[in-house]
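J.: need a structure here:
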Amino acid sequence: MSTPDLSGANWRKSSFSGVTGACVEVAAGFPGMLPVRDSKDPQGPSLLFTADAWTAFIAAVRAGELPDQS
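T.: So this is what the prediction gives:
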């Protein structure tokens, strides 16, 4: 699998993001994968997740299966 060009990606933050800026941004429009980046460092690295991996991650968050890191 080749790495997609994310230079023209349309990044968006969750509507649940607070004023602290501690959130992630995601970009749609990349079939089968989801680019994710740190909103505080938009020029920094991005992570690519398969659609299945992202769905499993969100399900684990909603189920409270991940440890609290705050």
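J.: Every contact and neighbour count from this point should use C-alpha atoms.
T.: Noted.
J.: what number of residues lie near the nearest residue to Met33 once chain neighbours are set aside?
T.: Using CA to CA, 6 or more residues apart in numbering and skipping the chain neighbours, the partner closest in space to Met33 is Thr50 (4.2 Å). The tally of other residues near Thr50 (other CA atoms under 10 Å) stands at 14.
J.: and what of Gly8?
T.: Gly8 has 7 neighbours, counted by other CA under 10 Å.
J.: what separates the nearest residue to Ser46 once chain neighbours are set aside from Asp5, distance-wise?
T.: Nearest residue to Ser46, sequence neighbours excluded (CA to CA, 6+ apart): Arg37, at 4.6 Å. Noted for Arg37: a distance of 14 Å to Asp5, by CA to CA, to the nearest Å.
J.: One more sequence to fold, the one below, so I can look at both together:
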Amino acid sequence: MVRDGVWRTSTRSGGEGNCVEVAGFPESVGVRDSKDRQGPALTFTPSAWTAFIASTRARQSHTRR
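T.: As a prediction, the model looks like this:
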């Protein structure tokens, strides 16, 4: 179950609790709302998550120029 992993909050969240949390599992990556830890979580395949992160980083790099 996704809720049983070690969840991490972004260091950029500023400690406000208004962020998402991410947990890595052998066959999936879980994402949940830090304000509703008992609520639903999304799951992604590791390859889908890697593609999402790569795309996000590429867009951030492009907008910083």
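J.: Please enumerate the helices of the second structure.
T.: Using DSSP state H, the helices of the second structure run over 46-63.
J.: wait, what's in contact with the residue sitting nearest the centre point of it?
T.: Nearest residue to the geometric centre of the second structure (CA atoms, centre = their mean): Val22, 3.7 Å. Contact analysis of Val22 of the second structure by CA atoms under 8 Å, 6 or more residues apart in numbering lists Trp7, Arg8, Thr9, Val29, Gly30, Val31, Arg32.
J.: and Val20 of the second structure, what does it touch?
T.: Thr9, Ser10, Val31, Arg32, Asp33, Ser34.
J.: Just give the nearest non-adjacent residue to it, would you?
T.: Asp33 (4.7 Å).
J.: what's the distance between the one you found and Gly15 of the second structure?
T.: Distance of Asp33 of the second structure to Gly15 of the second structure, computed by CA to CA: 14 Å.
J.: ok, these two, which is more surrounded?
T.: Neighbour count, other CA under 10 Å: between Asp33 of the second structure and Gly15, Asp33 has more, with 18 against 10.
J.: Thanks a lot, catch you later.
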